[in-house]
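A.B. asks: Got a predicted structure here, sequence first:
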Amino acid sequence: MLRIAAAVLILLGLVVVGWQLRRPQAPAPTPTTAAAPAPAAPTGPAAPSFDVVRVDQQGNTVIAGRAAPGAAITILDNGKPLGTVTADHQGAFVFLPASPLAVGSHDITLSAVLPNGPTLTSTQSAEVSVPANGGQVLTVLSGPNGSQVLSGQGPAAGALALGAVDYDTKGHAIFAGTAPAGATVSLHLGNTLLGTAKADESGHWHIAAPTPAAPGMLVVTGETASGSILPPVTQPFAPEALAQAFANGQVIIVPGDNLWLIARHIYGNGLMYTLIYTANSSQIHDPNLIFPGQTFVLPKPKG
């Protein structure tokens, strides 16, 4: 971050005594009026966002988030309205669907109609997979800051860990993970610092950096808000693995992988993880449980 320091000029008045009568009086300087600062660009109300997406093994769901105060929030499931709730005077909302989510995949999104009429759409989406066998539900929150595994896989909030690596359209890798709330987290690839971040109050952090060109070992270090040093966490990183995997027709699972993220990288849509699951059902007994070292076939989608 560049910090621009402004220099402050202090004008010192000179008091001159003993002027000679024949010396002409210097004209007083014409006063100048400082230009008024440009008004700050108005910022509009924020688009609706998720705070909590919690789904149990029976599909019972709690969705909470934030929007403009008084906005009417519509929750959509695979593009169809699941229900509507109004944000309170602080912009918070909580929604409990009348019925449990059905077995299968759900793409949960938000839109908000503001009190003065405009409609805003969330930049986030929550992908939920409810398994048929009563197994653990996989919930992944996706947005501008990458993908965050909320349940089913990934580390628990409060533990120093790297949970997911995602990619944007500008050549950046977005590393997301967990740590104690308020902890300062640093991420290195070998001896190269990729970035630092502070864990938010929910115990999550993210760091965006140019996608490294070469594989290596990621090292996550952290220091709590009280100054305690957290044990470092390491994880292998191979940026070209998924790019080459589709051409090779298979992928080798490494720590941090899950079917949803692989499908998003390979097919452009996390919900297409079912293609990988179906093609490798003899190896995958639970789509939420895959293990480093497993090799999965990557089928090409029809059409």
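C.D. replies: All right, it came through fine.

A.B. asks: contacts, neighbours, all on C-alpha from now
C.D. replies: Noted.

A.B. asks: where do the helices sit along the stretch 201-303 of the chain?
C.D. replies: Remark: helices assigned in the stretch 201-303 of the chain by DSSP state H, counting those that start in this stretch are 241-248, 259-267, 273-279.

A.B. asks: for the last one, which positions count as buried?
C.D. replies: By that I understand helix 273-279. The neighbour-count check on helix 273-279 (16 or more other CA atoms under 10 Å) flags 273, 274, 275, 276, 277 as buried.

A.B. asks: Make TSV out of those and add distance to residue 199.
C.D. replies: Formatted as TSV, the buried residues of helix 273-279 follow (distance: CA to CA, whole Å):
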residue	distance to residue 199
273	29
274	32
275	34
276	33
277	33
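
A.B. asks: ok, back up a step: show me the one of the helices of the stretch 201-303 of the chain that comes nearest residue 108.
C.D. replies: The closest approach between residue 108 and any of these, judged by CA to CA, belongs to helix 259-267 at 14.6 Å.

A.B. asks: okay, now the one to match up with it:
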Amino acid sequence: MAQFDVVQVSPDGTVVVAGRTAPGSQVELVVDGEVIATADTNRNGEFVFVPDVQLLPGVRELSIAVQSPDVPDRRTASRTVVVLIPDREMLAARVAEPTESLPSEAPIALLVDEQGETVGVIQPSPSMAEPDTVLSLTTVTFDEDGYASITGGGEAGQKVTVYLDNEATGSTIIGENGYWTVRTQHPLAKTGSYKVRIDQTAPDDDTVTERIVTTLIRAGGKLIPAAATVVTVVKGNTLWGISRRHYGRGILYTLIYDSNSYQIADPHWIYPGQKFLIPERN
């Protein structure tokens, strides 16, 4: 069955989607029930969508439909991606600032299973790599047994090795489309912090050409940046108000939502007693 490997949505709604399914399949990208792009898989079963259509602000559901050569019926992948795209025009009006002055925050993208439970977060991670570095970390998702699938980008044909707490947990060769995925050799604890190192090397040489080093925390079934403080919600709090208190600007509430989306069903509704991680503003 098809799976999402990469979903990147820019603030203006431009989207890039990559994934895998059976080789020789025709794949459709479906947004809110409407097909917006089609693609054929390569010999490795990989596909990439770069549709001309921009996603509108708000909550959007992305799914993948597959027509395999050996299965007559069109099938839809069991996992979908839910994307929250902030309405920059609305936010600008609320803070009386021109749209171009607002920070270019990436929309939030969550991987959701058939039961509607969040099983991972998919998001761009520009802060995890140097601007001139090809290597990137974009996605961390978990299966029901706690194994993590770590996905990113890099130079096609190069080797990527992922380390957790300085112990190698898997390696792979970066695909022709510039994407890679490594599944951890062991399940990760339900909660806990991990030092993550990702090295890019030539396939036959251990010399590191690119490297990412970061610390991540697993909380509620996903990994989030460790550099964070914690606040306890009290009566009358809103994400907007918490963001204004900690960052000086309410429109940065998406940073808090992103780090706590596993326990926030709707960003407009938070409840006394909830504990939220407040990531540092990069």
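C.D. replies: Arrived safely. Since we're looking at a predicted model, the values are computed, not measured.

A.B. asks: coming back round to it: which one of the buried residues of helix 273-279 of the first structure is nearest residue 112 of the first structure?
C.D. replies: Using CA to CA, residue 273 comes nearest to residue 112 of the first structure of those, at 29.1 Å.

A.B. asks: okay but that closest one is in contact with residue 263, surely?
C.D. replies: Yes. Contact criterion CA atoms under 8 Å: residue 273 of the first structure and residue 263 qualify, at 4.9 Å.

A.B. asks: Tally up the residues packed near the aligned residue in the first structure for residue 173 of the second structure, please.
C.D. replies: With TM-score structural alignment as the criterion, residue 173 of the second structure lines up with residue 198 in the first structure. Residues near residue 198 of the first structure, counting by other CA atoms under 10 Å, number 23.

A.B. asks: distance of residue 198 of the first structure from residue 142 of the first structure?
C.D. replies: Between residue 198 of the first structure and residue 142 of the first structure the computed distance is 19 Å (CA to CA, to the nearest Å).

A.B. asks: and what of residue 103 of the first structure?
C.D. replies: 21 Å.

A.B. asks: My guess is residue 47 of the second structure contacts residue 19. True?
C.D. replies: Yes. Counting by CA under 8 Å, residue 47 of the second structure touches residue 19, with 5.5 Å between them.

A.B. asks: and the two? which has more neighbours close in?
C.D. replies: Counting neighbours by other CA under 10 Å for residue 47 of the second structure and for residue 19 shows that residue 47 has the greater number, 24 against 19.

A.B. asks: Am I right that that one is in a strand?
C.D. replies: Yes. Residue 47 of the second structure: assigned to a strand according to DSSP: H, G, I helix; E, B strand; the rest coil.

A.B. asks: number of nearby residues for the residue nearest to it when sequence neighbours are not counted?
C.D. replies: Nearest residue to residue 47 of the second structure in three dimensions, chain neighbours excluded: residue 41, at 4.8 Å (CA to CA, 6 or more residues apart in numbering). Residue 41 of the second structure: 19 surrounding residues under other CA under 10 Å.

A.B. asks: and what of residue 116 of the first structure?
C.D. replies: Neighbourhood size, residue 116 of the first structure [other CA under 10 Å]: 8.

A.B. asks: and the gap between it and residue 110 of the first structure?
C.D. replies: Relative to residue 110 of the first structure, residue 116 of the first structure is positioned 18 Å away (CA to CA).

A.B. asks: now residue 102 of the first structure
C.D. replies: The value you get for residue 102 of the first structure to residue 110 of the first structure, if CA to CA is used, is 19 Å.

A.B. asks: do residue 220 of the first structure as well
C.D. replies: Counting by CA to CA - residue 220 of the first structure and residue 110 of the first structure are separated by 33 Å.

A.B. asks: of the two, who's got more company?
C.D. replies: Counted by other CA under 10 Å, residue 220 of the first structure and residue 110 do not tie: residue 110 has more neighbours, with 25 against 21.

A.B. asks: Just the buried positions in stretch 197-211 of the first structure, please.
C.D. replies: The neighbour-count check on stretch 197-211 of the first structure (16+ other CA under 10 Å) flags 197, 198, 199, 200, 203, 204, 205, 206, 207, 208, 211 as buried.

A.B. asks: ok, for the match of residue 173 of the second structure, nearest residue in space, not its chain neighbours?
C.D. replies: Among residues not flanking residue 198 of the first structure along the chain, residue 184 sits closest, at 4.5 Å (CA to CA, 6+ apart).

A.B. asks: Can you give me the neighbour number for residue 203 of the second structure?
C.D. replies: Close neighbours of residue 203 of the second structure, defined as other CA under 10 Å, add up to 14.

A.B. asks: same check, this time on residue 144 of the first structure
C.D. replies: 10.

A.B. asks: I'd guessed it sits against residue 166; true?
C.D. replies: No. The pair residue 144 of the first structure and residue 166 does not pass the contact test of CA under 8 Å, sitting 10.0 Å apart.

A.B. asks: what's the matching range in the first structure for stretch 141-158 of the second structure?
C.D. replies: Alignment note (TM-score structural alignment): stretch 141-158 of the second structure is matched to residues 166-183 of the first structure.

A.B. asks: What lies in contact with that stretch?
C.D. replies: 144-148, 155-165, 185, 198-212, 222-225, 261 (CA atoms under 8 Å, 6 or more residues apart in numbering).

A.B. asks: got it, and stretch 113-133 of the first structure?
C.D. replies: The contact list for stretch 113-133 of the first structure (CA under 8 Å, 6+ apart) reads 47-50, 53, 57, 59, 68, 70-73, 101-112, 136-144, 270-271.
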